[in-house]
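A.B. asks: Generate a structure from the sequence data that follows.
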Amino acid sequence: MAPPSRRFSDSTFLHLWASALGTIFVAFGVNAIARPAHALTFFEWDLPSASSEHRKVVEGLMIVYGARDVFMGLAIYAAAWYRATRALGWIVIAGSGVAYVDGIACYLAGKGEWNHWGYAPMLTVVGALLAGVLDRA
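C.D. replies: I've put the predicted structure just below:
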């Protein structure tokens, strides 16, 4: 009797790597909520200083941004915990899409895009591997 085949996407290393990525998302999210001015440095942007109204809007948007990142991290944790490998892969791929879009926003603002585009392909690859692109039938 042949041993059961193991799918590449079931790799413990990939699941741990995805969990580490989830931790990064959670950390960025908590930072954005707790320290909006510092979180803007990842975009190479500054808080507006001319108007307290504008500053409040940007700080509020950073809380929204932080909640988004925390959600992505927790979604990754949940899928990894329950070993929902394909769902985990697609969540990580969706996270890469967020990183690409964050980079586009920075590019349109004139700088900071590589702070996001530098790691987005890694998310895409890890997500695709978890989604099963290298699994055998």
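
A.B. asks: Could you use CA atoms for every contact and neighbour count after this?
C.D. replies: OK.

A.B. asks: Report the contact partners of the most centrally placed residue in the chain.
C.D. replies: Computing the C-alpha centroid of the chain and ranking residues by Cα atoms, centre = their mean puts G95 first, at 4.2 Å. By Cα atoms under 8 Å, 6 or more residues apart in numbering, the contact set of G95 is M72, L123.

A.B. asks: next SSE after the host helix or strand of it?
C.D. replies: G95 is located in helix 85-109, with elements delineated by DSSP states H and E. Toward the C-terminus, helix 85-109 is succeeded by helix 114-117 as the next helix or strand (DSSP H and E).

A.B. asks: which helices and strands sit right next to that next one?
C.D. replies: Secondary-structure packing of helix 114-117 (3 or more Cα pairs under 8 Å, 6 or more residues apart in numbering; DSSP states H and E): helix 85-109.

A.B. asks: Please identify the buried residues of the helix it packs on?
C.D. replies: Buried residues in helix 85-109, counting neighbours by 16 or more other Cα atoms under 10 Å, are found at 85-106.

A.B. asks: Next: stretch 24-42.
C.D. replies: Buried residues in stretch 24-42 (16+ other Cα under 10 Å): 24-33, 35-40, 42.

A.B. asks: residues touching E113, list them.
C.D. replies: E113 is in contact with F43, D102, G103, I104, A105, C106, Y107, counting by Cα under 8 Å, 6+ apart.

A.B. asks: Proceed likewise with the subsequent sequence, for comparison:
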Amino acid sequence: MASSILHSQSPILQHSAAVFAFFPALVGAVGLFFPRLVLAGAFEFEMPASPKDQKLVDSLMRLFCVRDLFLGGVALAAWYNEDQKTLGAIMLLGAGVVFTDGAVNKHQTGRGAWKHWTFVPVMAGIGAGLLGWLDGLVAA
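C.D. replies: From the prediction side, this is the model:
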């Protein structure tokens, strides 16, 4: 039963990837309008004191959130078009993005990396499954 979930043609893998695509899309959408919410919530970064620096941080967070919207949107487009190979590659690349987010979080605040890193093996597993890398594990 579990082995069919790992197969590259499994609709469960494809739909799981779509569910994971909603996370960056949602964070991106919220962050465009409320960049400080993402800054404090997802990264636990402190807001600088000066208004000029606050404006810069708000702008940088909006750029970051557009990246998240793109990542979620392109994954959802691949899912919608039933292109599991592209969706698998996007999941693997997304796992790299999430890993880097956690590393930056840890470097800046000394904590919070696991808020991001928890998703890395799941996204990598979904990506590997969609790319067919786990098909050999499936019993014939």
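
A.B. asks: Superpose the two chains and report the TM-score.
C.D. replies: For this chain pair, the superposition-based TM-score is 0.89 by TM-score structural alignment, normalised by the length of the first structure; 129 aligned residues with a Cα RMSD of 1.3 Å.

A.B. asks: rewinding a little: so which of the buried residues of stretch 24-42 of the first structure are in strands?
C.D. replies: For the buried residues of stretch 24-42 of the first structure, membership in strands holds for none, with DSSP state E as the criterion.

A.B. asks: S16 of the second structure sits in which helix or strand?
C.D. replies: Taking DSSP H and E as the definition, S16 of the second structure sits inside helix 11-33.

A.B. asks: ok, residues contacting that helix?
C.D. replies: By Cα under 8 Å, 6+ apart, the list of residues contacting helix 11-33 of the second structure reads 5-6, 37-38, 61-62, 64-73, 75-76, 79, 84, 87, 91, 123, 126-127, 129-130.

A.B. asks: again with stretch 124-137 of the first structure
C.D. replies: So stretch 124-137 of the first structure is contacted by 7-10, 14-15, 17-18, 85-93, 96 (Cα under 8 Å, 6+ apart).

A.B. asks: now stretch 79-89 of the first structure
C.D. replies: By Cα under 8 Å, 6+ apart, the surrounding residues in contact with stretch 79-89 of the first structure are 9-10, 15, 18-19, 76, 126-132.

A.B. asks: Pull the distance from the helix holding G95 of the first structure to the chain's centre.
C.D. replies: 6 Å (Cα atoms, centre = their mean, to the nearest Å).

A.B. asks: what's the answer for stretch 25-45 of the first structure, then?
C.D. replies: 13 Å.

A.B. asks: Need the counterpart of L123 of the first structure in the second structure.
C.D. replies: Counting by TM-score structural alignment, L123 of the first structure lines up with M123 in the second structure.

A.B. asks: Now name the helix or strand holding its match.
C.D. replies: Going by DSSP H and E, M123 of the second structure is in helix 120-130.

A.B. asks: Grab the nearest non-local neighbour of P121 of the first structure.
C.D. replies: Leaving aside its chain neighbours, P121 of the first structure sits nearest to S96 (6.9 Å; criterion: Cα to Cα, 6 or more residues apart in numbering).

A.B. asks: What of M61 of the second structure?
C.D. replies: Among residues not flanking M61 of the second structure along the chain, P35 sits closest, at 5.6 Å (Cα to Cα, 6+ apart).

A.B. asks: check contacts around the one you found.
C.D. replies: By Cα under 8 Å, 6+ apart, the contact list for P35 of the second structure reads D58, M61, R62.

A.B. asks: Tell me roughly how far stretch 64-73 of the second structure lies from the first structure on average.
C.D. replies: Superposed on the first structure, stretch 64-73 of the second structure shows a mean distance of 0.6 Å to its aligned residues (mean Cα distance after the TM-score superposition for the first structure).

A.B. asks: ok, longest helix in the first structure?
C.D. replies: helix 52-81 (DSSP state H).

A.B. asks: tell me which residues in that helix are buried?
C.D. replies: For helix 52-81 of the first structure, burial by neighbour count (16+ other Cα under 10 Å) applies to 55, 58-59, 62-63, 65-80.

A.B. asks: related to what we said a few turns ago, with the first structure overlaid, how far apart is the helix holding S16 of the second structure on average?
C.D. replies: Helix 11-33 of the second structure: mean distance to aligned residues in the first structure after superposition is 0.9 Å, counting by mean Cα distance after the TM-score superposition for the first structure.
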